[in-house]
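**Student:** coords please:
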Amino acid sequence: MSIAPTPTVTLDNRFAREFPEMAVPWQADQARDPQLLVLNEALAADLGLDPAWLRTPEGVRLLVGDLVPDGATPVAQAYAGHQFGGFNPRLGDGRALLMGEFVDAEGRLRDLHLKGSGRTPFARGGADGLAVVGPMLREYVVSEAMQALGVPTTRSLAVVATGRPVRRETVLPGAVLARVASSHLRVGSFQYARATGDVDLLRRLAGSAIARHHPAAADAQHPHRALFEAVAAAQASLVGQWMLLGFIHGVMNTDNMTISGETIDYGPCAFMEAFDPATVYSSIDHGGRYAYGNQPLAAEWNLARFAEALLPLLADEQEQAVAIATESLGTFRREYNAAWLAGMRAKLGLPEGLDDEVATALLDELLPLLQAGHVDHTSFFRRLGTAAHGDAEPTRLLFLDLAGIDGWLERWRALGPDADTMNRVNPVYIPRNHLVEEALTAATDGDLDPLERLLDAVSRPYEERPGLERYAAPAPQDFGTYRTFCGT
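**Tutor:** The predicted structure follows:
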């Protein structure tokens, strides 16, 4: 690997320096013939990076880890985690590297992180540490859609084809994703620190999380308790937004819950089409642990594991620490319920001042109608804006139970819903599963046009545009049952 300074990128090795116990210096596998597939030029500019330089051979080498700026120390991060309920004390970046940290154009600290850069000491079993074009482009598309929808998320800076064939079910073209995040601190990071028994490491990690993500906690009477409650509040808001949009993460393991409150790790993720709380798209979630309707409970369970990791910092006596953790954990459910109800009120255009009991009664009647009719989640809420203007027919046509929906619409319209509010929060365009698969299949075969058209649609999700009708339509009947895969 050649090591050279770059004209536009300075990367600090802060994590490696502050947490050597959780950082293994490592090098990315050299890419045989790196070719830039997609570059997020708008994000690069926001980060203070030069998009033109990133397109040069040297810039592309940075994006796959072949070029390391002076002062940087690429590392594989250590973390633990509960995966589908089972605890592993040593997970870590098995196929990823933290290249380093940099300060963006607004003065915020950011991580530059690679996925698919090769096997590390944390790789499990026979894993090769590599990734292929399709799953890396999936993360690019879905994370950018989430950003446009207003959901906190890690961002995709670029996807680079490596020129190296990778064997999965078949031989596929390899790729590396360059990702940007506020940090890669996870609940699993704290679980790892706790599992080592090193309370000083745990305390230092908490201090870093407070300084980087939740600085108000530093001034609280009990900073570590305040940290926990800030993370719980961020996750309540985040998961509430997922639920309002019909997003299903697919792998809500504790190593995939960030301390920052950003969505991370778009593996077997998808947006729900026909409304059903039991919807699962992940090929590995056989029991439905992370089904759409289970996501709030999964988040609460993960936060309980975070509280367990923090117990030595909450009080000297175990019993008192558990009491503090239990009380603080109770804030999540209250904040999630409030976030979800406020979001649903906006999606229905309900006026301010309307009693929550009236809103809840409307929802209690609506959701079973949606489920019984297999109604497309995104289409329903968007069409409901048209119904608020007086034309209910496009909405009625989505349902089997016309009498049921007619009665509901009459009661809802009597409340004077605000269509403009609804159209600001109910998207026209999401990454429809059939369109994502179409784009990824074409890109794997070398055709990036479908990907670019899809990205254009989802980048302005609330603005209905002529010519994009197919991007607003549910999957055709012959698309069949959808399953997504991790791509590992």
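**Student:** from here on, contacts and neighbour counts on C-alpha atoms
**Tutor:** Noted.
**Student:** quick one: secondary structure of F15?
**Tutor:** At F15 the chain is in helix, as set by DSSP: H, G, I helix; E, B strand; the rest coil.
**Student:** doesn't F275 make contact with D376?
**Tutor:** Yes: using CA atoms under 8 Å, D376 is in contact with F275, at 6.0 Å.
**Student:** list residues touching both of the two?
**Tutor:** Common neighbours of D376 and F275, using CA atoms under 8 Å, 6 or more residues apart in numbering, are L370.
**Student:** could you measure P20 against R204, distance?
**Tutor:** 12 Å (CA to CA, to the nearest Å).
**Student:** cool, and E21?
**Tutor:** Separation of E21 from R204 (CA to CA) stands at 11 Å.
**Student:** One more sequence to fold, the one below, so I can look at both together:
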Amino acid sequence: MTVHFPFQNTYTALPASFFARVVPTPVAAPRLIKLNRPLAVQLGLDPDLLDSPEGAEILAGKRVPEGADPIAMAYAGHQFGHFVPQLGDGRAILLGEVIDADGVRRDIQLKGSGPTPFSRRGDGRAALGPVLREYIVSEAMAALGIPTTRSLAAVITGENVMRETPLPGAVLTRVASSHIRVGTFQYFAARSDTEGVRRLADHVIARHYPHAADAERPYRALLEAVIARQADLVARWLLVGFIHGVMNTDNSSVAGETIDYGPCAFMDHYDPAKVFSSIDEQGRYAYANQPRIALWNLTRLAECLLPLLSDDKDKAIEEAQTILGEFAERFTSAYQTGLRRKIGLFTARDGDEALVQDLLDTMAKNHADFTLTFRRLSDAALDPDGDTEVRQLFADPSAHDEWAKRWRQRIIEEPQTPAERQAAMRTVNPAFIPRNHRVEAVIEAAVNRDDFTPFEELLAVLAKPYQDQPDFADYADPPEPHQCVLQTFCGT
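**Tutor:** Sure, this is the predicted structure:
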């Protein structure tokens, strides 16, 4: 049988200025190394047919499936604060859209499938390491319950790509609610194409925010909805110690999903100024800066929408500023609620914010591991003897004691039993995250030895981040000093 994708393509019905039609560049010898079978079923695809030579050719871009309408999307973007009026999909090709089992329209895109008109002298290819990193981290984020693009498949192309050295080439099949970015709006706004901005806004409303179409002011409702989703998303990032690493406006999804996992990383010890990305030399996208940058990006979106908010520019600016002012409250509410839940508080009282901040400050001063501190607090909530396990994470264990005394006085005021509190805390404090040293070990084994056993094992562990997994307990451990990863890199 032939692999069938039930494509329904709406983006290609937009004007030709929105994209460039381009087909993937065939590769020499595609080999499927990972197929996300549950996701394939969710998308209405046959995993057995995808897991075939024909399927591997489609997922590598060697064969275009029937019904596909391959395009590279146009967009612009601020990169580290500097505006570039034309970026676009330089190494990604959108095959088309499908309706999944929940009735949600999803893009299916090949990343690393060859040059496009937007490649800007790039080869349009991807190396195996960045493909594995995005597969691992995006699927881990999904398991953590954080909105994200997903990974359907990873394929080795049988060809090398040139970076600093020759590396095995690969293609990632990425799935997203859409690939529309803040930078997509900027592309048209930079050309003073108000009609293009309007067409794009109408498309985004129809696809992602249909309630806005019924609002008295649809474009205001659109901006409010995007702001709300971004505020919630970034709060969730911080609550698990995630650092995106390259929060350019072209990497900011208007659907509210985490997108473009380049030099991303999860913190080990807590440090609000932590940066991993090798290209973020000034710390623009450091862990604690992410809410501020999200608002900066949303301000750029609001600038694009000004002509749709009012014909009077001053009134449009005033309205946009009012809407943007909602971000801080929305983010703070989501973040503080999440922090309270992480320490077992389910009602809000005066002093709670200071209590949590004092814990974070103590963690930072004592190089305490972010993930393990909260996970072990979950067990300490059941039994005070568990404090011993938490104390061991602090350079000065006694630094934890004063805070723990205040915490215990506070949780007594909550109605939950210790067992109920522990169970609730364990649903928000993961035991397992994609530790950087683990991801690097997976990449090293795959690139240097063609060994994907560590890749499969890490994926299996990360699929159940909130569950104890005694057979894989060491995956929860922070790195030894010699294992610490100091920098992460983009895949271009």
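**Student:** In the first structure, which residue range corresponds to stretch 125-145 of the second structure?
**Tutor:** Aligning stretch 125-145 of the second structure against the first structure (TM-score structural alignment) gives residues 130-150.
**Student:** Apologies, that question was intended for stretch 198-213 of the second structure.
**Tutor:** Taking TM-score structural alignment, stretch 198-213 of the second structure hits residues 203-218 over in the first structure.
**Student:** For that stretch, give me every contacting residue.
**Tutor:** 19, 109, 182, 185, 190, 193, 223-224, 226-227, 230, 259-260, 313.
**Student:** and the residues you listed, which of them are in helices?
**Tutor:** F190, A193, P223, H224, A226, L227, A230, L313 (DSSP state H).
**Student:** which of those residues lies closest to W408 of the first structure?
**Tutor:** Distance ranking of those against W408 of the first structure, using CA to CA, places A230 first at 37.9 Å.
**Student:** Map the closest one onto the second structure.
**Tutor:** By TM-score structural alignment, A230 of the first structure lines up with A225.
**Student:** can you count the residues close to that match?
**Tutor:** Using other CA atoms under 10 Å, A225 of the second structure is surrounded by 21 other residues.
**Student:** just G145 of the second structure next, same as before
**Tutor:** G145 of the second structure has 12 nearby residues by other CA under 10 Å.
**Student:** Then the one 4 residues further on?
**Tutor:** Counted by other CA under 10 Å, the residues lying close to T149 of the second structure total 27.
**Student:** Spit out the contact partners of it.
**Tutor:** Here T149 of the second structure is in contact with S138, R174, V175, A176, S177, E257, T258, I259 (CA under 8 Å, 6+ apart).
**Student:** how do these look in the first structure, which are kept?
**Tutor:** Here is what carries over to the first structure from the contacts of T149 of the second structure, by both residues aligned by TM-score structural alignment, their matches' CA atoms under 8 Å: S138, R174, V175, A176, S177, E257, T258, I259.
**Student:** which pair in these spans the largest distance?
**Tutor:** It's S138 and S177 that sit farthest apart of these, by CA to CA, at 13.7 Å.
**Student:** Could you report the distance from the most centrally placed residue in the first structure to W242 of the first structure?
**Tutor:** The first structure has T263 as the residue nearest its centroid, 2.6 Å off, counting by CA atoms, centre = their mean. T263 of the first structure is 9 Å from W242 of the first structure, where distance means CA to CA.
**Student:** shared neighbours of those two, which are they?
**Tutor:** Common neighbours of T263 of the first structure and W242 (CA under 8 Å, 6+ apart) are V151.
**Student:** tell me the SS of E457 of the second structure?
**Tutor:** E457 of the second structure is classified as helix under three-state DSSP.
**Student:** That one matches what in the first structure?
**Tutor:** E457 of the second structure maps onto R453 in the first structure, by TM-score structural alignment.
**Student:** who's in contact with its match?
**Tutor:** No contacts exist for R453 of the first structure under CA under 8 Å, 6+ apart.
**Student:** quick one: what's aligned to L50 of the second structure in the first structure?
**Tutor:** By TM-score structural alignment, L50 of the second structure lines up with L54.
**Student:** Can you give me the neighbour number for that match?
**Tutor:** 21.
**Student:** How about R32 of the first structure?
**Tutor:** Around R32 of the first structure sit 11 other residues, with neighbours defined as other CA under 10 Å.
**Student:** what's the nearest residue to it if we skip its chain neighbours?
**Tutor:** Nearest residue to R32 of the first structure, sequence neighbours excluded (CA to CA, 6 or more residues apart in numbering): G163, at 5.4 Å.
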